[in-house]
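Undergrad: Here is a sequence with its predicted model. Questions after.
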Amino acid sequence: MQVQKIDTFAGHRDCVYTLDAGASPTEFFSAGADGLVVRWQLDKPDLGTLLARIPASVYALAFDPEQQQLWVGQNYDGIHIIDPVQKQEVRSAQITSAAIFDIKIVEGFAWIALSDGVLVVMDVAEFVVKKHLKVSDKSARSIAINPVSREVAVGYSDNGIRIFDLDLRTLKKIIPAHANSVFTVQYSPDGRYLLSAGRDAHLKVWEVTDQYSPQNDIAAHLFAINHICYSPDGALFATCSMDKSIKVWDAGTFRLLKVIDRARHAGHGTSVNKLLWSPYHQQLISAGDDRLISVWEITH
């Protein structure tokens, strides 16, 4: 496996916490502690377009491809909807005074994870809250959708994962998953596995078709794992960590293939917070506390 750093996008004035893909394979969005929401193009490096200035940290972005709108979760002030073309806010809703840690949009509904443990489900078209799901007093940190099993997995700061029914929006299962907060959950593209990781630095694999039975427990990083991301072809996945490294894994065998760090690849000098694997030349995008967004070409 070969890894080459293609570009570094600079422009954020503080830690970058979140990334999401845009309307085209080359487009993506970023946001973080500086409240700046920026659009980037992979084929036009470092030509970032400022879409919004949010007066608080942004931990969650979600682009809705159907409405062509960007959902921004503002810390302590709810949801803001931005039209990326017009570069203006079109809607906002103060659904909470808690921090928003994740947003996933699926089949006309937005699932939103909050720091007070509430999971909010909003109707995208009507822009109204349809359901509050509170099954923990600790933060809901990460959401993953499995369209195959029709389930939603949510990782919490109480060390557990909850599985919800996507259609009924009811709790189906509780998994006592980790020794500490669960920061990231991700289903495999075929829906067979759920991957989870968090503050305990362990990567865990759960077999969805076998009642979420544990399949693997890997001491994957030195410090907290912030995010897991699959490659577009599903053959690989990557993890990023507070230990400043990105690791690339074989999705079939869960074998470690590559470590991307500062010493070997001029990687991030601080915590790596978020990953996004683009279909554009299979480029892997990473964002960190060093205010930088790096783009990696990975040939396997």
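TA: Arrived safely, thanks for sending.

Undergrad: going forward, measure contacts and count neighbours with C-alpha atoms only.
TA: Fine.

Undergrad: Show me what stretch 157-177 is in contact with.
TA: The contact list for stretch 157-177 (Cα atoms under 8 Å, 6 or more residues apart in numbering) reads 136, 138-141, 145, 150-156, 178-183.

Undergrad: again, but for stretch 270-282
TA: The contact list for stretch 270-282, computed with Cα under 8 Å, 6+ apart, reads 16-21, 25-26, 42, 226-232, 238-246, 283-290, 297-298.

Undergrad: got another, please set it beside the one above:
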Amino acid sequence: MKLTHLHTLSGHQNPVYALANSTQTGLFYSAGNDKGVVEWSLDTMAFVKVLVPVQSSVYAMHIYGERLIIAQRSGVILVFDLSEQRVIAQLAFHQKGVFDLKTIAHKEELLSTGEDGQVAVWSLKDFSLLYHFPVLENTVRVIAISKDEKEVALGCKDGLIRIYNSDDYGLLRVLEGHKFAVTALQYSPEGSRLISGSRDAQLKIWGLPDYELVNNIPAHMFSVYAVAFHPTEPYFATCSQDKSIKLWGASDYKLYKILSLEKQTEGHRHSVNKLLWSPDGRYLISTGDDRQVMVWGFEA
């Protein structure tokens, strides 16, 4: 297995918080504390264009069909149509920053959440607000959707993971284990586990369907900001406030690779905020507070 630095893409003027793949092969998007969403090419390893200007920092992006959904610190969510190259909807409900977005495809619903502790449920047909419910008094940081789309996991500032039924958004169970805010959450592609990361620098592995805690990994020195499973190979990557990216085995939980300036590899100079695998699994893309977007080549 190899993970090799290929290119560093510069141009952002401020920290970068969000990454998303395009529906077009070889393109992806980045955004953060800048004035716009940037489109990049993996084929040329170069800047393509500023896709859409934004009024406030972008904390999350999510792709659904030909729509790029953009969550902002202002609470406003933009829906950008990639085929029409224009904003087709502005979703206003949240009074504070929106930290994550996910879709439930079979229901054609978009979920949004963030600093106000509320989850909003939107129709992907007409972008109307269908439902909203409070989760806690302060921040919900991250959303994960189970493989069968029947369960929604929310990583919360109080260190708890709350699992909801996607049919009626009823609370199913609460997972206790992390000491501090849950900042990363991802169901495994085959649907047998949920992995959570936190400000306590730990990774916790929860076995489905009962969410029993099956493993705890002291993964990083500081907050874990993303967990990203490879699309086809049995690995997942994590990134952290400690400036490192780590690659783990998805079945043995063994640490296979550390990308960090401290380990004399290429790496980020500040907190690494987001990771993204290209759909074909050939590239891992990372970004963070150093304003750089780094592209890594992957070979199993």
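TA: Cool, got the structure. On a predicted model such as this, the values are computed, not experimentally measured, just so you know.

Undergrad: Could I get the TM-score for this pair?
TA: With the length set by TM-score structural alignment, normalised by the length of the first structure, the two chains reach a TM-score of 0.95; 297 aligned residues with a Cα RMSD of 1.4 Å.

Undergrad: re the thing from before, select only the buried ones of the contacts of stretch 157-177 of the first structure in PyMOL?
TA: What follows is the PyMOL syntax selecting those of those that are buried according to 16 or more other Cα atoms under 10 Å:
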select buried, resi 136+138+139+140+141+145+151+152+153+154+155+156+178+180+181+182+183
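
Undergrad: Please, which helix or strand holds the counterpart of Phe101 of the first structure in the second structure?
TA: In the second structure, the residue paired with Phe101 of the first structure is Phe99, using TM-score structural alignment. Per DSSP states H and E, Phe99 of the second structure falls inside strand 98-104.

Undergrad: Can you name every helix or strand that that strand contacts?
TA: Packing contacts for strand 98-104 of the second structure, counted by 3 or more Cα pairs under 8 Å, 6 or more residues apart in numbering; DSSP states H and E, involve strand 58-64, strand 67-72, strand 109-114, strand 140-145.

Undergrad: which residues are contacting that strand?
TA: Residues outside strand 98-104 of the second structure that contact it (Cα under 8 Å, 6+ apart): 59-62, 64, 69, 71-77, 109-115, 140-145, 149.

Undergrad: ok, 6 Å please
TA: With contact meaning Cα atoms under 6 Å, 6 or more residues apart in numbering, strand 98-104 of the second structure is reached by 59-60, 71-73, 75, 109-114, 141-142.

Undergrad: Grab the nearest non-local neighbour of Leu185 of the second structure.
TA: Ser196 (4.5 Å; Cα to Cα, 6 or more residues apart in numbering).

Undergrad: Check how far the helix or strand the one you found falls within sits from its aligned residues in the first structure, on average.
TA: According to DSSP H and E, Ser196 of the second structure maps onto strand 193-198. Strand 193-198 of the second structure, aligned to the first structure and superposed, deviates on average by 0.4 Å (mean Cα distance after the TM-score superposition for the first structure).

Undergrad: Show me what that strand is packed against.
TA: Here strand 193-198 of the second structure touches strand 182-187, strand 202-207, going by 3 or more Cα pairs under 6 Å, 6 or more residues apart in numbering; DSSP states H and E.

Undergrad: quick one: Ile175 of the first structure and Val295 of the first structure, what's the gap?
TA: Note on Ile175 of the first structure: its distance to Val295 of the first structure, by Cα to Cα, to the nearest Å, is 35 Å.

Undergrad: Thanks a lot, see you next time.
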